[in-house]
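Colleague: Sequence and predicted structure, then a few things I'm wondering about:
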Amino acid sequence: MKTQVVIIGAGPAGLLLGHLLRAEGIACIIIERATPEYILGRIRAGVLERTTTDLLHRLGIDARLNAEGMLEDGFALADGERLIRIDTLGLTGKHVTVYGQTEVTRDLMDAAPERGLEIIYEAANVALHDIETDAPYVSFEKDGATHRVEGVFIAGCDGYHGPSRQSIPKNVGREFERVYPFGWLGILANVPPCHHELIYANHERGFALASMRSKTRSRYYIDVPLTEKIEDWSDDRLWDELAVRLGPEAAANMTRGPAIEKSIAPLRSYVFEPMRHGNLFLAGDAAHIVPPTGAKGLNLAASDVTYLSDAMTGYFNRNDRDGVAGYSQKALARVWKAERFSWSLTKLMHRFPEDGPFERRMQVAELDYIASSAAAQTGIAENYVGLPI
């Protein structure tokens, strides 16, 4: 098979890129190792920047987003006694939208057939070849046969564990990583949210987050040591801990219910440079990971594919090679700003094992400053709704 762009990975990054390229008349094929059911079974974040919703509106894949998405005017930081509201709409003129990543993925999948976006699922042993040449290709196995797809470019949208980044020689790339000494224990339940906006809480017992997927489905988190086991956390124990950490105002409005999903996710900050080698381009989690504090993962993938689709459209439709040449530098400039925001919010709202009284006083001082400073709140709000593309 031959095409113009071979996309590896049918998560949100790969699907968004495929739809953007097809909208410009560029041929592409997506190769995915998993089944659609497996992909849609993964529970992920659900706070979308304008960057992401603008892409879905631009593509016209927004009917359910418009009907079910919840516009959020702000969010709150809690310190155990008070809620410090960050008025993102008032400070920036922008909303974020609560709409689950799983729903975004489902919408993109459902729209693929009518728009001529070919997706090959259950592709085993995916491998990249000749990425430093003008004739790169991807091989995979399916239905007992080995297949080969040739393209001008390969887009690696296959996540942290995928083969794309691993195909770049070790002496070419550089990795930057910060592994955090805790994970997020999360519970998803069919109960109404305790607050109409997200709450990030810094309590003496640890971090907590109150968020939602809809008006009838809530997502809560607490941070726990990496040694914790999910089986040691009954629903009742987790609800009790959330009530303490989120503070009395949120606890008074919390509705408890049985978990429909419960898991512990480790946290890390990670960036791989460069995001291009030869005719291979990385996007999304294949190139970077952020801690979920601030909800930047999916939104960074959306900005990556915005840059990448524009670059490839320029190459194929206008014979403009500048966008392709500058993709990595342009994408990384925004990636590092998002990494900084996620890292700084994580440091502010979590208690680290190595921290002592001095670090705690710094957190208290920072929260006091944010509570009293419109300038500080504006900086947080600008980053939370998403920096300009």
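Modeller: Nice, thanks for sending it over. Residues are numbered from 1 along each chain as shown.
Colleague: contacts and neighbour counts: CA atoms only from here.
Modeller: Fine.
Colleague: And the strands in the stretch 151-300 of the chain, which stretches?
Modeller: 153-156, 174-189, 199-203, 206-212, 218-225, 259-273, 276-277, 280-282, 288-289 (DSSP state E, counting those that start in this stretch).
Colleague: Out of those, flag the one nearest A374.
Modeller: strand 199-203 (18.6 Å; C-alpha to C-alpha).
Colleague: Outside of that closest one itself, list whatever touches it.
Modeller: 75-80, 207-211, 245-246, 348-351 (C-alpha atoms under 8 Å, 6 or more residues apart in numbering).
Colleague: want to compare, so here's the second one:
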Amino acid sequence: MRTQVVIIGAGPAGLLLSHLLGLDGVDSVLIERQSAEHVQSRIRAGILEAGTVEVLRDAGVGERLGAEALRHRGIYLQWPGHREHVDFVDLIGRSVSVYGQTEVTKDLMAARERADRPVFYGASQVELHGVDTDRPHVTFVDADGQAHRIEAQVIAGCDGHHGPSRQALPAALRQTWTRDYPFAWLGVLAEVPPSTDELIYAWHRDGFAMHSMRSSTISRFYLQVRPGEDPAEWPDERIWTALATRLGAHDGGWQLTTGPITEKSVLPMRSFVATPLRHGRLFLAGDAGHIVPPTGAKGLNLAVADVVLLHRALVAWLLDGKPELAESYSDTALRRVWRCTHFSWWMTTMLHRHGDDFDARLQLAQLDAVRTSTAAATELAQNYAGLPIGC
């Protein structure tokens, strides 16, 4: 089999790249190790930057997003005695949208089916070959046990942190930077209407808490816990008590709505950046090249930014014979990656209890600076609502 671009990984990054390339007449084949049902069911980020929303709408996959997403003007930052609204629209004229990654994936899968673009789900033994030659190819075994070889002009690695793409880079070129945080999140999905009109990020002496939402009837919550903590140690009553304590520690009569909890999981907190994001005919995008802690809501949005840059580069190279954007892809993408990594680190270290009381006082001083300084609040809004792609 021959194609122009082999895309390894059929999550949101791979699906979006295939869709954008297809709109410009560039052929692609998707290879995914999981089943379509598994890909569609993965629960991930739910906050879309203004730029991500614009990309999806311009690509023709934003109809349901436009109808169902919850638009948010900003967020609440909370610490004892304070709940401060950071209004992004007032500060920078942009908002964010709550629309789950699961829903983005469904929209992109539906677009792929309409366009009848080839995809192999349940692939195993995926190997990349000749990435530093003019004739790279990928070999794998499909879900029925049949071996395949696909030749291409370019391979795009959108296969996440544990996929084979990054490992295909020469070991002498690979560099990685990692920060493992001394805490994790207990993520909770509950069948209750949100108790807030905007997301709440709460600093508390017992640990961080967050109130998010998925719809008008489904709420999402997070609690700071120890790394590797067993969700079974958190029965529903303990979860609601901790959330009420950490989210209710401010002046006012706010009440937390409780109800049935349908899902519990523990999420590790990690920052990871790999370089380069391009070698020869291999390009990395999304989690294959970088991971951020979820505090700043950057993960899916960073992947979309990578894909937009990569799409532009590949169209210019494969259709117009102009390799300049492809040659600069890694450096261009990494500028934004590092800025978003810094913002995610800043939000994470400001809001989670760690260290001693000295560290706590520094965190409270940072939060108070956002409350009292328009410049500090604007900086937060610009980063949270999304930097320009290519910035």
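Modeller: Happy to help now that I have it. These numbers come from a predicted model, not from an experiment.
Colleague: And the TM-score between these chains?
Modeller: For this chain pair, the superposition-based TM-score is 0.97 by TM-score structural alignment, normalised by the length of the first structure; 387 aligned residues with a C-alpha RMSD of 1.2 Å.
Colleague: about what we covered before: adding distance to I30 of the first structure as columns, could you present the strands of the stretch 151-300 of the first structure in a markdown table?
Modeller: Formatted as a markdown table, the strands of the stretch 151-300 of the first structure follow (distance: least, C-alpha to C-alpha, whole Å):
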| stretch | distance to I30 of the first structure |
| --- | --- |
| strand 153-156 | 9 |
| strand 174-189 | 26 |
| strand 199-203 | 37 |
| strand 206-212 | 31 |
| strand 218-225 | 31 |
| strand 259-273 | 23 |
| strand 276-277 | 18 |
| strand 280-282 | 14 |
| strand 288-289 | 20 |
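Colleague: can you put the ones you listed in CSV and add mean neighbour count and distance to T133 of the first structure?
Modeller: CSV is the format used below for the strands of the stretch 151-300 of the first structure (neighbours: other C-alpha atoms under 10 Å; distance: least, C-alpha to C-alpha, whole Å):
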stretch, mean neighbour count, distance to T133 of the first structure
strand 153-156, 26, 10
strand 174-189, 17, 21
strand 199-203, 25, 48
strand 206-212, 25, 47
strand 218-225, 22, 46
strand 259-273, 17, 20
strand 276-277, 20, 10
strand 280-282, 27, 10
strand 288-289, 26, 25
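Colleague: do you know which of these lies nearest D110 of the first structure?
Modeller: strand 153-156 (21.3 Å).
Colleague: returning to what we had before: next step: the contacts of strand 199-203 of the first structure restricted to helices.
Modeller: R245, L246, L348, M349 (DSSP state H).
Colleague: corresponding residue for the last one in the second structure?
Modeller: When the second structure is aligned by TM-score structural alignment, M349 of the first structure is paired with L351.
Colleague: Neighbours of that match, how many?
Modeller: 25 (other C-alpha atoms under 10 Å).
Colleague: so how far is G187 of the second structure from it?
Modeller: 16 Å (C-alpha to C-alpha, to the nearest Å).
Colleague: same thing with A305 of the second structure?
Modeller: 26 Å.
Colleague: and what of D58 of the second structure?
Modeller: 32 Å.
Colleague: got it, and R73 of the second structure?
Modeller: 24 Å.
Colleague: Which elements pack onto the strand or helix carrying R22 of the first structure?
Modeller: Applying DSSP states H and E as the criterion places R22 of the first structure in helix 12-23. Packing contacts for helix 12-23 of the first structure, counted by 3 or more C-alpha pairs under 8 Å, 6 or more residues apart in numbering; DSSP states H and E, involve strand 5-8, strand 28-31, helix 50-59, helix 101-111, helix 297-318.
Colleague: what's the mean deviation for it versus the second structure?
Modeller: Averaged over the aligned pairs, helix 12-23 of the first structure sits 0.4 Å from the second structure after superposition, using mean C-alpha distance after the TM-score superposition for the first structure.
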